[in-house]
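S.K.: here is a sequence with its predicted model. Questions after.
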Amino acid sequence: MKTYYDLQQYLKRFGTFIYMGDRVAELEMMETEIREIHRMQMMDTKDYQMAILLIRQQLALETEKQKKIDKKR
């Protein structure tokens, strides 16, 4: 897993489709789903760590993007 798209595809394997129109909310829901999949031991630790790292990176990008938008206002 290296991209947001990879994460979406991974979750689709478990029948999880997340679209809310709010990227931050989607990422938070994905984190919840990934944690649950890992808790049920359906995901190895390496993939879990990579997925959580990817989500945190995406959340940081979205937060930074929102700060720039707020500054322009």
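M.R.: Sure, I can see it.

S.K.: CA only for contacts and neighbour counts going forward, please
M.R.: Fine.

S.K.: next, the buried residues of stretch 33-48.
M.R.: Applying a neighbour-count criterion of 16 or more other CA atoms under 10 Å, the buried positions in stretch 33-48 are 33-35, 37-38, 48.

S.K.: what do you get for stretch 9-25?
M.R.: Neighbour-count burial for stretch 9-25, with 16+ other CA under 10 Å as criterion, is recorded at 10-11, 18, 24.

S.K.: using TSV, lay out those residues together with distance to residue 3.
M.R.: Converted to TSV, those look like this (distance: CA to CA, whole Å):
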residue	distance to residue 3
10	11
11	13
18	15
24	15
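
S.K.: adding another structure so you can compare the two:
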Amino acid sequence: MRTMYDVQQLLKQFGTFIYVGNRLWDIEMMQIEIRELYDSGVIERQVFLNAMMVLKKEHQDELEYQEGLN
């Protein structure tokens, strides 16, 4: 798992589609959903860690992008 698209595809396997309308909020919601899947024992630890790492980087990149617009 290397991209946000990969994380979206993982969530899609469990019937979860996230679109809030704000990319930053989408990423945060995906983090919540991934954590819920892990806490429920549905996904393995390594899958959880990889997904969270991707989302954390995407979140940081999006924050930097939005700050650059101001």
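M.R.: Now that the structure is in, tell me what you want to look at. Values in this document were obtained by computation on a predicted structure and should not be read as measured data.

S.K.: related to what we said a few turns ago, let me know the closest of the buried residues of stretch 9-25 of structure 1 to residue 44 of structure 1.
M.R.: Ranked by distance to residue 44 of structure 1 (CA to CA), the buried residues of stretch 9-25 of structure 1 are led by residue 10 at 12.7 Å.

S.K.: quick one: which of the buried residues of stretch 33-48 of structure 1 is nearest residue 4 of structure 1?
M.R.: For the buried residues of stretch 33-48 of structure 1, the nearest to residue 4 of structure 1 is residue 34 (13.0 Å; CA to CA).

S.K.: that closest one and residue 67 of structure 1, how far apart?
M.R.: 27 Å (CA to CA, to the nearest Å).

S.K.: ok, residue 21 of structure 1 next?
M.R.: To residue 67 of structure 1, residue 21 of structure 1 is 19 Å away according to CA to CA.

S.K.: among the buried residues of stretch 33-48 of structure 1, which two are most distant?
M.R.: Between any two of the buried residues of stretch 33-48 of structure 1 (CA to CA), the greatest distance is 10.8 Å, for 33 and 48.

S.K.: picking that back up, which of the buried residues of stretch 9-25 of structure 1 fall in helices?
M.R.: 10-11, 24 (DSSP state H).

S.K.: those into TSV, with extra columns for distance to residue 72 of structure 1?
M.R.: Listed next are these as TSV, based on distance: CA to CA, whole Å:
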residue	distance to residue 72 of structure 1
10	36
11	35
24	20
